[in-house]
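Colleague: predicted structure and sequence below. I'll ask about it afterward.
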Amino acid sequence: MKKITGMILIATMLINLVACQTSGSSYFYYYTNTSCVELIKKETKLKTDSNEEIIKALIDCMGTKSSDKKECVIKPDYVTDPTVSISNDYCLLDFDSSYYQMDSYTEVLYRAAMVKEITQLKDIEYVEFNVDGEDLVKNNKEVGVMTASDFVDDANNGDDSVEWTNVTLYFATKSGDKLIRYNRTLSHSSNVSAEKLVIETLIKGPTQAGFYRTLPSDVRVLSVSVIDGICYLNLSSEFVDEMVNVTSEIPIYSITNSLCSLEGIDAVRILVNGDSSISFRESISLDTEFEFNESLINE
């Protein structure tokens, strides 16, 4: 009897070892590197078509120790796996209070990995984290619904370390005459400034319903620098040549409010091809320092 029991245990261990290597459809999951500064993408094959089963299998893969010493499990053992609920294009992950025991950097790495993994599944676009049935809160703010583009850089883009920045962006309301806050966690190479990342993310536009574009999609960031609390932003001519369906102040203060939400920035100077002696939409002179504008925010 003991021999049979032992054989069953060995068989179970073997099944677990190959669970992330079976034939079927390809999916990716993540480890982190030994210094815990970047994500490492791994591939597995799964036979099931059930999104719930796929997510649970990917969670198991993430929690399985890698044979490569350079690859480390992201989530600490003391953090329990979440319950998974799916409704149409939305996935809810509900953790217990052990989630809040993770340090900030580990937490954002793990959250990025989970969102990227889940949104690769067919028909799932949005992911939300709960803790004990309540919205996940970071830096005294509810994180809310996330998409893959909330974590803009992919994992294996070279040897540069990855930095994570919590930012508040300002997109337009549907009416186009007010701004609405959009909290995001952005991952980026250590050689890309948070200021440039903020503007490029505004240019890409929002990914969540209820938020609307403020800048032309073709505009390019020519340069950005911060001197004595003033952010000097040099944009390509598309900023003034192409129109977005919002009032004149919205593009200016979408940029200004977003940049002024970063530490160390008190005001913004906007240039177009190096020139600030022009008027935006023939009504707003760019030859000035723009400061955070609370009155345009839709509360």
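Modeller: Cool, the structure landed.
Colleague: use CA for all of it now, contacts and neighbours both
Modeller: Will do.
Colleague: any idea how far I252 lies from T119?
Modeller: Noted for I252: a distance of 32 Å to T119, by CA to CA, to the nearest Å.
Colleague: what's the answer for M102, then?
Modeller: Separation of M102 from T119 (CA to CA): 23 Å.
Colleague: for M62, same thing?
Modeller: Distance of M62 to T119, given as CA to CA: 16 Å.
Colleague: put this beside the first:
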Amino acid sequence: MIKTMNKRQLLYKRIMPVFIGMLIMVTSVSCEKKSRDDSSAFKVYYVNSSETGIVSENYEIQSDKSDSKAVINELVTALETMPDRLQYEAPIAGDIKLLNYSLKDKLLTLNFDRKYNELGRTIEILDRAAIVRTFCQLDDVEYVTFQVEGTPITDHYGSVIGNMSADTFIYNVGKEISTYEKIELKLYFANESGTKLVPVYRSVVYNSNISMERLAVEQVISGPNTDVAFPTVNKDSKIKSVNIKDGVCYIDFDSTFLTQTQNVSAEVALYSIVNTVTEFSDVNKVVLSVNGEPSFTFMDFMISGPYERNLDIVE
């Protein structure tokens, strides 16, 4: 494995600054579906009046929750309606019109008129984040994609944005963001048999206050979002800390990490993390721990780092 600063420099060339001074004020970064037993658990997201962040308001769905079309129609109306609090702005408002939508296989496609292309970059990504995070709370919606008069939207560099989930928009809660950036990560997930790794490339918009190593591990936990690769670790695993010293990345998980819910070997799960993190040029080895314990048993396999990249396990 060859690691040079040139590789790091090339990686950073892919980082695309989108806007500055964004303050995110929502209270959850999980894309997991919340319990609907409590009506206040559902939230509708808006843009703050200074257009520097998104905020949420508790919302009680009035429609029959088994009627997806009715619920989506209701939420579209909520997202089009200026809230009572004047410091909030509706994300579908002004000259922007939603022409139609479709829902198939948990993918919600929103088709806007051509005025959508006239949005500034800052407000566009804020509007998009508010809309996606609102709809992804629904059990029937896993992903949202945007179109303009039937054509998929693209970013400032002409790349199709594609399907988005709530965790497409990564940020630190309560912290001011100096830059909101885009990066392409190389992640490793399992093949269908769970015996080998396959690489998956993913573009992620993220808060530059988050280390890329932590961001990459969070993306591994969230799963591959493709039918050509499969999850490797428990999606409920939580990262307690990520630190790098002298080329070694130390990752501490909570105990949920030990509960394996995927049909993969222990080595595949281990190296999905190790190979992903060692893609970064300043990381040569990875040490995993659970609740601060550097040695632990995982699927009858004793893990005690450090571990280096293993390309033999890649399909």
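Modeller: Thanks, I have it. Fair warning: this is a prediction, and the values are worked out from it, not measured in the lab.
Colleague: re the thing from before, which one of M102 and T119 of the first structure is surrounded by more residues?
Modeller: Between M102 of the first structure and T119, counted using other CA atoms under 10 Å, T119 has the larger neighbour count: 20 against 15.
Colleague: run a quick neighbour tally on the nearest residue to that one once chain neighbours are set aside.
Modeller: In this structure, T119 of the first structure finds its nearest non-sequential neighbour in E125, 5.2 Å apart by CA to CA, 6 or more residues apart in numbering. Applying other CA under 10 Å, we find 21 residues neighbouring E125 of the first structure.
Colleague: over to E184 of the second structure?
Modeller: Counted with other CA under 10 Å, residues neighbouring E184 of the second structure total 16.
Colleague: wait, it sits on Y206?
Modeller: No - counting by CA atoms under 8 Å, E184 of the second structure stays clear of Y206, with 10.7 Å between them.
Colleague: in a strand, V283 of the second structure, correct?
Modeller: No - assigned with DSSP: H, G, I helix; E, B strand; the rest coil, V283 of the second structure falls outside any strand and is coil.
Colleague: wait, what's in contact with it?
Modeller: V283 of the second structure sits next to 244, 247-249, 277 when contact means CA atoms under 8 Å, 6 or more residues apart in numbering.
Colleague: again, only using 10 Å
Modeller: Contacts were defined as CA atoms under 10 Å, 6 or more residues apart in numbering; by that measure V283 of the second structure touches 3, 213, 244-250, 274, 277, 308-309.
Colleague: show me where the stretch 151-299 of the first structure has its helices.
Modeller: Taking DSSP state H, counting those that start in this stretch as the criterion, the stretch 151-299 of the first structure carries its helices at 194-204, 238-241, 249-260.
Colleague: Serialize these to a markdown table and add fields for distance to F151 of the first structure and mean neighbour count.
Modeller: Output for these, formatted as a markdown table (distance: least, CA to CA, whole Å; neighbours: other CA atoms under 10 Å):
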| stretch | distance to F151 of the first structure | mean neighbour count |
| --- | --- | --- |
| helix 194-204 | 10 | 19 |
| helix 238-241 | 25 | 17 |
| helix 249-260 | 17 | 24 |
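Colleague: show me the one of these that comes nearest N130 of the first structure.
Modeller: Among the helices of the stretch 151-299 of the first structure, the nearest to N130 of the first structure by CA to CA is helix 194-204 (25.4 Å).
Colleague: please state the offset of the closest one from the chain centre?
Modeller: The chain centroid and the centroid of helix 194-204 of the first structure are separated by 12 Å under CA atoms, centre = their mean, to the nearest Å.
Colleague: likewise for stretch 301-315 of the second structure?
Modeller: Taking CA atoms, centre = their mean, one finds the center of stretch 301-315 of the second structure at 25 Å from the center of the full chain.
Colleague: just stretch 140-148 of the first structure next, same as before
Modeller: Centroid displacement of stretch 140-148 of the first structure relative to its chain, using CA atoms, centre = their mean, is 9 Å.
Colleague: ok, now stretch 235-244 of the second structure?
Modeller: Averaging C-alpha positions (CA atoms, centre = their mean) puts stretch 235-244 of the second structure 15 Å from its chain's average.
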